[in-house]
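Chemist: how would this look folded up:
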Amino acid sequence: MVDTRTPPARQMDITRPAAARIYDAFLGGGHNFGVERSFAERIEQELPGIGAVYQENRAFLRRTVEFLLARGVRQFLDLGSGTPTIGHLHEVACRRTRDFRVLYVDNEPLTVAHSKPLLAGEPRADILRADCRDPASVLLAPETQDLLDLNEPVGLLMTSVLHFVPDSDDPLGLVEAYRDALVPGSYLVVSHLTGTRAPDAARTLTDFYAETSDPLHPRETSWIDKLFGDFEVLPPGATYLADWRPDPGQPTSATNRYHLLYGGVARKSGDTGIPVQSINGG
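Modeler: From the prediction side, this is the model:
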């Protein structure tokens, strides 16, 4: 049983850059405002070529989803998803199979409002407004219960979300709560900002994001490794994203300018799991 505090509901604020819309701006999407585009331009001036890091994360998401689909996973829970555009999870799944279900989760109200019409024509995907720091609000939500069967394996994605969770919210305990709720055969996908190999670039990004609604908390790779707990980390292991099963002919971290995103994929084995209802003491 995990006792979680309920975070306050996030309010809409279009006067400050928001992480989801910054990401969309770097991907070339249209669901952002001038404040995010200006912010992205300022970062690019300070860290030339930094946009490739955002592209790298989206490419990692695509490769991991294809990897899980090939292993029979057909339902996905994407925490801190942002706006589902520009090759997001359901688009990747749709190219491989018609048998899939995707629930996106984000706590930023405008991101969810923009996402609803984008997904209106896709009955296999939906978005839930909830805060991933409150597992009960995610796992016990009617939208989750209607779309996903948590008694069956799930692909849980936490890509570029945990570095927005401060230490005071116990991100390690948070991920453990989600891991405990998954049944055997489920998978955990993580990517996280790190300054282990690029401390100056990570510090610059952190300074910039301090101006936004979503401050950054980069962490060492040894800390990120702990997020997988007792799950089996699959080859090639936790690594810099460009080195995780790169496409043929694609660059690896050896040629990347910035080494900032680290993660991997892990599988839950065993024959027991904590019932979802116990997340909130039910």
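
Chemist: going forward, measure contacts between C-alpha atoms and count neighbours the same way
Modeler: Noted.

Chemist: for the protein, what spans make up the strands?
Modeler: Along the chain, counting by DSSP state E, strands occupy 75-79, 101-106, 125-129, 155-159, 187-193, 232-233, 239-240, 261-267.

Chemist: by contact count, what packs against the fourth one?
Modeler: When you say that, I think you mean strand 155-159. Judged by 3 or more Cα pairs under 8 Å, 6 or more residues apart in numbering; DSSP states H and E, strand 155-159 is in contact with helix 51-70, strand 75-79, strand 187-193.

Chemist: buried residues in the first one?
Modeler: For helix 51-70, burial by neighbour count (16 or more other Cα atoms under 10 Å) applies to 51, 53-54, 57-66, 68-69.

Chemist: residues in contact with that helix?
Modeler: Residues outside helix 51-70 that contact it (Cα atoms under 8 Å, 6 or more residues apart in numbering) are 23, 26-27, 44, 87-89, 92-93, 96, 155, 159-160, 187, 189, 191, 241-242, 244-246, 258, 260-261, 265.

Chemist: out of these, which are inside helices?
Modeler: 23, 26-27, 44, 89, 92-93 (DSSP state H).

Chemist: returning to what we had before: can you tell me which of the contacts of helix 51-70 are buried?
Modeler: Those of the contacts of helix 51-70 that meet the buried threshold are 23, 26-27, 88-89, 92-93, 155, 159-160, 187, 189, 191, 241-242, 244-245, 258, 260-261, 265, by 16+ other Cα under 10 Å.

Chemist: Can you lay out the strands of the chain as TSV showing distance to Val35?
Modeler: Formatted as TSV, the strands of the chain follow (distance: least, Cα to Cα, whole Å):
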stretch	distance to Val35
strand 75-79	24
strand 101-106	20
strand 125-129	23
strand 155-159	24
strand 187-193	23
strand 232-233	39
strand 239-240	30
strand 261-267	24
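
Chemist: Sequence B follows; please return its structure for comparison with A:
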Amino acid sequence: MVHSEESGAQVGTSPADRIDTSVPHPARRYNYWLGGKDNFQADRESGDAIAAAFPTIRLAALENRGFLRRAVAYLTREAGIRQFLDIGTGIPTADNTHEVAQSIAPESRVVYVDNDPIVLAHARALLTSAPEGATAYIDADLRDVDTILGHPDLRRTIDLDQPVALMLVAILHFIHDRDDPYTIVDRLLDALPVGSYLVASHATDDYLPPQVAAAARESANAEGQHGTIILRSRDEFVRFLDRPGLSMIEPGITSVAHWRAEHEPQPRPTAAEAGIYAAVVRKD
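Modeler: Model (predicted):
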């Protein structure tokens, strides 16, 4: 889900000690947009400020959630995937990855990764698995690839010799270019076997007026702060997916509102209203 680029973790501190209610956090801001109650004044003010510039942001958050649900259902039902690594979990809401997967295949196993202590508390309380399957939660930053892949909870829950669905849904746009998000994705995919999948969505400025898009990019690069959204073009999104050994799943790169959404309420929001690209690729 929509989460932070900053881990904020400090050696010797408990998760509760890391909660700073005066600073907006993407996971809590996303919760606010979805109508949740697990957010603070700073999150609501930040959410409202973004909504003032991007009036369809709440719609985009809902459509992104719908994409995740449909992608997990496709992978479980049609691709036979039974293992998921969901990085950027967010505060649990309806249709979490394990709920969708285990409603189809109860033996599905899911590892969630996020770095917000409030997410950690909710995950431990709410992300309970079906008896046949398993779920685990890792407190880590997306950029900490070695920590994630080497974590004992991941190794206990997921067999990295068997196909895994890597879920990077609305998380990559929190990684600045200076942190080389493309290499992060490559390293994660390199650790997964043939037959694995990557599910990704990313906010874009392609549908914004040129002057608004330029201002958004300048602001993000100048601030470089906790939770800044880095808008990228379609071509920049393609770079995450365009590597040898990956094949695109139909319908290819499209809006989160349109990816296999034939059975969703019609008419669908436009790509401009959603403002988020989505795709699923297979490692061959």
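
Chemist: tm score of chain vs chain?
Modeler: The TM-score (TM-score structural alignment, normalised by the length of the first structure) is 0.84; 263 aligned residues with a Cα RMSD of 2.6 Å.

Chemist: thinking again about what came up before, of all the ones in helices among the contacts of helix 51-70 of the first structure, which two lie farthest apart?
Modeler: Glu44 and Ala93 (31.3 Å; Cα to Cα).

Chemist: The residue nearest in space to the middle of the first structure and Phe228 of the first structure, how far apart?
Modeler: Taking Cα atoms, centre = their mean, the centroid of the first structure lies closest to Thr159, which sits 2.6 Å from it. Counting by Cα to Cα, to the nearest Å, the gap from Thr159 of the first structure to Phe228 of the first structure is 13 Å.

Chemist: my guess is His217 of the first structure meets Thr206, correct?
Modeler: Yes - in this structure His217 of the first structure lies within contact range of Thr206 using Cα atoms under 8 Å: 7.1 Å.

Chemist: So for these two, which sits in the more crowded spot?
Modeler: His217 (21 against 16; other Cα atoms under 10 Å).

Chemist: residue in the second structure matching the more buried one?
Modeler: Residue pairing (TM-score structural alignment): His217 of the first structure is matched to Ile230 of the second structure.

Chemist: excluding its backbone neighbours, what's nearest that match?
Modeler: Ranked by Cα to Cα, 6 or more residues apart in numbering and with sequence neighbours excluded, the top spatial neighbour of Ile230 of the second structure is His173, at 4.8 Å.

Chemist: Which residue in the first structure occupies the aligned position of the one you found?
Modeler: Alignment note: His173 of the second structure maps to His163 in the first structure; criterion TM-score structural alignment.

Chemist: residues touching that match, list them.
Modeler: Taking Cα under 8 Å, 6+ apart, one finds 192-193, 216-219 in contact with His163 of the first structure.

Chemist: What of Tyr32 of the second structure?
Modeler: Tyr32 of the second structure sits next to 38-39, 43-44, 47 when contact means Cα under 8 Å, 6+ apart.

Chemist: thinking again about what came up before, same list (the helices and strands packed on strand 155-159 of the first structure) but as JSON lines, adding distance to Ala177 of the first structure.
Modeler: Below are those laid out as JSON lines (distance: least, Cα to Cα, whole Å):
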{"stretch": "helix 51-70", "distance to Ala177 of the first structure": "22"}
{"stretch": "strand 75-79", "distance to Ala177 of the first structure": "13"}
{"stretch": "strand 187-193", "distance to Ala177 of the first structure": "12"}
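
Chemist: Any idea which of those gets closest to Ser137 of the first structure?
Modeler: Judging these by Cα to Cα, what sits closest to Ser137 of the first structure is strand 75-79, at 11.9 Å.

Chemist: mean offset of the closest one relative to the second structure (after superposition)
Modeler: Its matched residues in the second structure lie on average 0.6 Å from strand 75-79 of the first structure after superposition (mean Cα distance after the TM-score superposition for the first structure).

Chemist: what's that strand aligned against in the second structure?
Modeler: Counting by TM-score structural alignment, strand 75-79 of the first structure lines up with residues 83-87 of the second structure.

Chemist: how far is the matching stretch from where the chain is centred?
Modeler: Here the centre of stretch 83-87 of the second structure is set off from its chain's centre by 10 Å, with Cα atoms, centre = their mean, to the nearest Å.

Chemist: Then stretch 11-30 of the first structure?
Modeler: The answer for stretch 11-30 of the first structure is 15 Å, by Cα atoms, centre = their mean.

Chemist: Determine how far the last residue of it lies from the first.
Modeler: For stretch 11-30 of the first structure, the first-to-last residue distance is 22 Å (Cα to Cα).

Chemist: Contacts only, for the equivalent of Asn151 of the first structure over in the second structure.
Modeler: In the second structure, the residue equivalent to Asn151 of the first structure is Asp161, according to TM-score structural alignment. By Cα under 8 Å, 6+ apart, Asp161 of the second structure lies in contact with 192-193.
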